[in-house]
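Visitor: got a sequence here, can you model it:
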Amino acid sequence: MKKLLPIAAILLLSLPVACSGQSAPASVKPGIYRAFLKTRGGELPFGLDIQPTAGDSKGYTVFVLNGNERLPMDPSTVQDDSIRIPMALFESELVAKIEDKTLRGVWRRRRVGQQVQSLPFEATHGLTYRFKVSDKPATGNLSGKWATELGSKTGKVDTVNAVGIFDQKGNHLAGTFLTPTGDYRYLDGNVDGDSLFLSCFDGSHVYLFKAKHNPATKTLTGGLWAGVSGYESWAARFDPKADLPDPAKLTYLKPESKTLNVAFPEPNGKVVSLTDPRFKDKVTIVQILGSWCPNCMDETNFLSPWYKRNKQRGIEVLGLAFERSPEMAVSGPKIERMKQRFKIDYPIALAGTNDKAQASKALPDLNAVVAFPTTIIIDKKGKVRHIHTGFSGPGTGKYYDQYVDEFNRLIDKLVSE
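Guide: Coordinates of the predicted model:
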């Protein structure tokens, strides 16, 4: 449940991050840090790589490390005895006091208006492990696919609403969960005896998974701590054939609609519509997204450079952003920050709020907006040919590769028509 911080805590967001009156700023020891947030479920660990920024005596370049992911944070600065590591796209930041090889402070994230969420944060230089493990041998290898019920009330898998995909080497475990609306991005962790531990922090996603493994029944039962106060139990059973509903059948054009009719303003005030000349006789990809959505950012990280390579083939892209606020004065700058971060060349219009029911009303030609992101592919004649709900990002490995391959094959076919 979201809590409204006291006025003093809110005002802290606009104050300098200094914790003392030092005459010269402290310096951060460069290198790898083992960082963690203190959650209700215990330590939620992740990695940080902090390096001085060339030519800036107070600046640092910071990457968050989750398994194979090196996620760049925004330019970070030191003032007096503290470092501030922002992720402006998600209105999120780490702020910590520098204590030799240790950073101690807080992670905070603005939600709506003056609502702010926060968790204690700590990081230690030179440590590279994720979760502490004992000398207990793993009770089994968890590699493979697991039929999963997130939110299981019984400790059993009565309804498959996710598929866990894991890769275990020794006591190291990596993977993610696929769901009908997207994935849980890069999860990284360890196996200790019969216990599973996985975590992810990316400035927006804050996930801590724990579970017990029963090798006799090939099952997992545990808990998921999400964000500041979210919790749900989960269960999984090993199943190499575990699968999810076809993402091409969840969202569709209503039978009475012939095409997708949209007309929404860009941050500069210009209204963009699929009837505009730039889309005429071109294969067009409509991306339903939000700047607040990490899975949307994974898709954008693919789509933006892909568009640069392919736009000369008669291809266009239109982004429809559904943000937390319907006001352009609030959401317009967030859209522009997103465009700058991912070097987006195609237009992105503010289409409404990120409430799925409201998004569905904004796009009445669709049966519903089930997920952010959703990708709609339209042929040269304006006919909707394919709608893909959700997105399997690079953290899903072969599932991401499969999506990219199928996407390219379909676009090639439509371009040649």
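Visitor: okay, CA-based contacts and neighbour counts for the rest of this
Guide: Noted.
Visitor: grab the longest helix from the protein for me.
Guide: Secondary structure of the chain per DSSP state H: the longest helix is helix 398-416.
Visitor: and that one, which residues are buried?
Guide: Ile411, Leu414 (16 or more other CA atoms under 10 Å).
Visitor: just how off-centre is it within its chain?
Guide: Put simply, helix 398-416 sits 22 Å off its chain's centre (CA atoms, centre = their mean, to the nearest Å).
Visitor: contacts for it next, please.
Guide: Lys282, Val283, Arg313, Gly314, Ile315, Asp379, Lys380, Ser392, Gly393, Pro394 (CA atoms under 8 Å, 6 or more residues apart in numbering).
Visitor: kindly indicate which of those lies nearest Ala147.
Guide: Ser392 (16.8 Å; CA to CA).
Visitor: which SS state does that closest one fall under?
Guide: Here Ser392 is coil, with the state taken from DSSP: H, G, I helix; E, B strand; the rest coil.
Visitor: what about the helices in this structure?
Guide: Under DSSP H, the chain gives helices at 7-12, 294-310, 328-341, 356-362, 398-416.
Visitor: does anything pack onto the first one? Which helices or strands?
Guide: Right, helix 7-12. Helix 7-12 sits against no helix or strand, with contacts defined as 3 or more CA pairs under 8 Å, 6 or more residues apart in numbering; DSSP states H and E.
Visitor: to check against the first, give me the structure of this:
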Amino acid sequence: MNRRNMLYGAAAAIAGVAGASVAWWKFQPHSVEAAAPAEAGLVGSAGNASDSFWSLSFDTPDGKNLSMSSFRGKVLLVNFWATWCPPCVEELPLLDYFFQENKEKNLQVLGLAVDQPSAVRTWLQARPLHFPVGMAGLGGTELSKSLGNIAGGLPFSVVFSATGELLHRKIGKVLPEDLAQWARLQ
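Guide: Down below sits the predicted model:
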């Protein structure tokens, strides 16, 4: 009887450690190369999603249509964010500065808000951004998953080449060194 309890206890401890490890890994920032999706654990249809991405369009906060095909021919950094996501709003000033410094260099930044349109409009009135923002809504989570964000977490960024090829994915907050690397992709 005592031996059985010890085995159950050991099995529960192993399961608990495994679960905690997976949870820890899931919520850590990850940067992966799109060129090696199998190695990064991102096997799936990211290539097909990358192709279909260019046929999408989103409303802007002021109600205009924003077509993804209009960004072809430029290196495009797409950042999925939400007003309720602290790391997202922390990185937006850095992304805005990066855009302003690089917009003349054939590099474009696009924010896709995975949020309620009214919340995004209110947030942008207080903290305007110089790069375009598309209203992806809750569908933005599925779009980010199709581009390799398996967990659907925010913030999530992808970088496309000027020819539309998916080059990089980053789960978690963007760092200055990420932006420096991406700026060299010209």
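Visitor: how about the helices of structure 1 in TSV, adding distance to Gly105 of structure 1?
Guide: As requested, the helices of structure 1 are arranged in TSV below (distance: least, CA to CA, whole Å):
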stretch	distance to Gly105 of structure 1
helix 7-12	13
helix 294-310	24
helix 328-341	26
helix 356-362	35
helix 398-416	36
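Visitor: so for Thr275 of structure 1, which of those helices sits nearest?
Guide: In terms of CA to CA, the element of the helices of structure 1 nearest to Thr275 of structure 1 is helix 356-362, at 17.0 Å.
Visitor: the closest one packs against which elements?
Guide: Against helix 356-362 of structure 1 (3+ CA pairs under 8 Å, 6+ apart) you get strand 348-353.
Visitor: Val109 of structure 2 matches what in structure 1?
Guide: When structure 1 is aligned by TM-score structural alignment, Val109 of structure 2 is paired with Val317.
Visitor: and for Leu124 of structure 2?
Guide: Under TM-score structural alignment, Leu124 of structure 2 pairs with Lys339 in structure 1.
Visitor: Ser21 of structure 2 now?
Guide: Ser21 of structure 2 maps onto Val160 in structure 1, by TM-score structural alignment.
Visitor: distance of that match relative to Lys210 of structure 1?
Guide: The gap separating Val160 of structure 1 from Lys210 of structure 1 is 19 Å, by CA to CA, to the nearest Å.
Visitor: likewise Asp365 of structure 1?
Guide: Taking CA to CA as the measure, Asp365 of structure 1 falls 42 Å from Lys210 of structure 1.
Visitor: surely Thr259 of structure 1 touches Gly382?
Guide: Yes. Contact criterion CA atoms under 8 Å: Thr259 of structure 1 and Gly382 qualify, at 6.4 Å.
Visitor: before we move on, back to that, could you find the closest non-adjacent residue to the match of Leu124 of structure 2?
Guide: What sits nearest to Lys339 of structure 1 in space, not counting adjacent residues and going by CA to CA, 6 or more residues apart in numbering, is Asp345, at 7.7 Å.
Visitor: nearest residue to the spatially most central residue of structure 2 other than its sequence neighbours?
Guide: Compute the mean C-alpha point of structure 2, and by CA atoms, centre = their mean the closest residue is Phe156, 1.6 Å away. What sits nearest to Phe156 of structure 2 in space, not counting adjacent residues and going by CA to CA, 6+ apart, is Ile171, at 4.6 Å.
Visitor: burial measure for the one you found, as a count.
Guide: Ile171 of structure 2 has 24 neighbours, counted by other CA atoms under 10 Å.
Visitor: which residues touch Asn261 of structure 1?
Guide: Ser273, Leu274, Leu363, Asp365.
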